[in-house]
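*Asks:* Sequence first, then the predicted structure:
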Amino acid sequence: MSLHLITDNAGLFLRAARLSAFIFLLSASFSTVIAVLLGGIATSRVGMLRTVARGITEFFRDVPQIVSVFFVFFGAPSFGLQFGPVEATIVSLSLWGGANGAEIVRGGICAVPRHQIESARALGVRSLDIFFRIIVPQAIRPIIPAYAGLCTILLQSTSLGALIGATELLKSAQIVIERAAYFRGGMPGITVYAFILLIYFVAGTAMTRGTRRLEKIFAAPTRRQ
């Protein structure tokens, strides 16, 4: 009977998987934008900008994800902002992911030898050229593994949307189990949750392999040199 729950509710699981993927992709995209902005500002030569960027980063890093999700969903209306379950999940994960990604970006930028940047400035190289031609090619190598780990956590954290009503994978599993328990009796949870676990495992494994491929691509120029 439990295995039939998977096939009978394949449509629901497919829609939930699409929603989870949608939440993850948007959260990862917005997190990347926030991370690059905050991480870059945190390495600025202007002390006030560095202080503000690091303050924002530390605040959102120190707030647990579940608290952030609840605050955005239940607290934002007090400030005139109304978010649905999906939107609230994306916003909260983006803020948390962006703050943690900012530290990764800052660390990658700081790993670039300072004398290279100073020498380029002394030669009159423009700031944008310094950033894209000197900093980015060298900073991206240490950033990739850590940022991939962050994206894996973001993928797993999409399940927090179930707590505020987003019908992603975890919520779909809860719906199927509750229906089965009500209409058929029994406790089919082990099979359904094992199926959800398998989906997350496959997605996480695919991300890990993709990351290793990227590491090899960006490490190739170094090996040739």
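*Replies:* Arrived safely.

*Asks:* contacts, neighbours, all on C-alpha from now
*Replies:* Will do.

*Asks:* The protein: strands as residue ranges?
*Replies:* In order along the chain, the chain carries no strands (DSSP state E).

*Asks:* In it, which residue is most central in space?
*Replies:* Centroid-nearest residue in the chain, with CA atoms, centre = their mean: Leu154, separated by 3.5 Å.

*Asks:* And the helices in this structure?
*Replies:* 2-8, 10-41, 47-62, 65-70, 85-110, 114-122, 127-130, 136-157, 169-183, 189-224 (DSSP state H).

*Asks:* hey, which of those helices is tucked in deepest?
*Replies:* Most buried of those, by mean neighbour count (mean count of other CA atoms under 10 Å): helix 85-110, with a mean of 24.

*Asks:* tell me how far that one is from the chain's mean position?
*Replies:* The chain centre lies 7 Å from the centre of helix 85-110; the measure is CA atoms, centre = their mean, to the nearest Å.

*Asks:* also this one, for the comparison:
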Amino acid sequence: MSQIGPYVPLLLNGLLITLALTACGMALALVVAFTAGLARMSPRRLLRWPAGAFVEVFRGTSMLVQLFWLFFALPFFGIQLTPFAAGVLALGLNEGAYAAEIVRGSINSLPRGQHEAAAALSMSSAHKMRRILLPQAIPVMLPSFGNVLIDLLKNTSLVSLVTVADLTFRAQMVRSSTGATTAVFGTILVMYFVVSYLLSLGRGWLERRVAPDRIAPKRTGLAGAVQG
């Protein structure tokens, strides 16, 4: 371990890049998830079919291939992305495709009576979604979204293959300089685990904050929408 001591600041700088990738990728994944997930529930085929195709393509192909395509193939179409931008896009689009099914499944899992009562009150689809369905579905989504976030963190290591100087890329540099393969990769293994564990704790805290028994006094769902 003493061999890599002088390189710890370099690894910490790489960790900051990894955290930035995770934050930006998750922000994009959430936008993609709600956009594609809600579009897949639309009665309009012009929205439902493209959203379904997007989800199936990005879930059915390798994230690594998607990353290479965004970074190496897009320039042939006149679009040049920076390594960081290509990494964020690949992470956000791929994880967003998985999260879109979380959004769709969580909303569909709500009691059918919520939909029927909103229809009886002549609520528009947008009003029903905003005031009734989403406030109840989001707490259901949180555990799965937490898993997506941790999976996204681990997948950030792939962006080192397109020269993003993240934690894995810096570890490769240190290994090449010192030859301390076991120490270097053991160190970053612990670093990834610590960050994942902290994210899990944050997810648990957020779940407790928005648990149904805590938000019940705020009258979410149909009662809250009617009174609002």
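*Replies:* Perfect, I can see it now. Bear in mind that the values here come from a model prediction, so they are computed numbers and not experimental data.

*Asks:* re the thing from before, format the helices of the first structure as CSV; extra columns: distance to Leu163 of the first structure.
*Replies:* Formatted as CSV, the helices of the first structure follow (distance: least, CA to CA, whole Å):
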stretch, distance to Leu163 of the first structure
helix 2-8, 22
helix 10-41, 14
helix 47-62, 20
helix 65-70, 9
helix 85-110, 9
helix 114-122, 46
helix 127-130, 43
helix 136-157, 11
helix 169-183, 8
helix 189-224, 16
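
*Asks:* quick one on the thing from earlier: wait, the residue nearest to the centre of the first structure sits on Phe24?
*Replies:* Yes: if you go by CA atoms under 8 Å, Leu154 of the first structure and Phe24 touch, sitting 6.5 Å apart.

*Asks:* Please report the distance of the counterpart of Arg170 of the second structure in the first structure from Phe24 of the first structure.
*Replies:* Correspondence of Arg170 of the second structure to the first structure, assessed by TM-score structural alignment: Ser172. Using CA to CA, to the nearest Å, Ser172 of the first structure is found at 16 Å from Phe24 of the first structure.

*Asks:* Ok, Pro145 of the first structure next?
*Replies:* Separation of Pro145 of the first structure from Phe24 of the first structure (CA to CA): 18 Å.

*Asks:* What's the match for Gly87 of the second structure in the first structure?
*Replies:* Looks like Gly87 of the second structure aligns to Thr89 there (TM-score structural alignment).

*Asks:* which residues does that match contact?
*Replies:* Ile23, Val69, Phe73, Thr158, Leu160, Gly161 (CA atoms under 8 Å, 6 or more residues apart in numbering).

*Asks:* Would you mind giving those as TSV with distance to Val36 of the first structure added?
*Replies:* Formatted as TSV, the contacts of Thr89 of the first structure follow (distance: CA to CA, whole Å):
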residue	distance to Val36 of the first structure
Ile23	20
Val69	22
Phe73	26
Thr158	22
Leu160	25
Gly161	25
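
*Asks:* Would you mind finding the match for Leu12 of the second structure in the first structure?
*Replies:* Under the alignment (TM-score structural alignment), Leu12 of the second structure pairs with Leu14 of the first structure.

*Asks:* my bad, should have said Val55 of the second structure
*Replies:* In the first structure, the residue matched to Val55 of the second structure (TM-score structural alignment) is Thr57.

*Asks:* Grab the nearest non-local neighbour of that match.
*Replies:* Ala99 (4.6 Å; CA to CA, 6 or more residues apart in numbering).

*Asks:* now do Ser157 of the second structure
*Replies:* In space, not counting the residues next to it along the chain, Ser157 of the second structure is nearest to Thr168; the distance is 5.6 Å by CA to CA, 6+ apart.

*Asks:* and what of Val33 of the first structure?
*Replies:* Gly98 (7.3 Å).

*Asks:* Can you give me the distance of the equivalent of the one you found over in the second structure to Ile188 of the second structure?
*Replies:* Alignment note (TM-score structural alignment): Gly98 of the first structure maps to Gly96 of the second structure. Gly96 of the second structure is 26 Å from Ile188 of the second structure, where distance means CA to CA.

*Asks:* likewise Pro139 of the second structure?
*Replies:* Distance of Pro139 of the second structure to Ile188 of the second structure, given as CA to CA: 32 Å.

*Asks:* re the thing from before, is the residue nearest to Thr57 of the first structure in contact with Ala53, as I believe?
*Replies:* No: using CA under 8 Å, Ala99 of the first structure makes no contact with Ala53, being 9.3 Å away.
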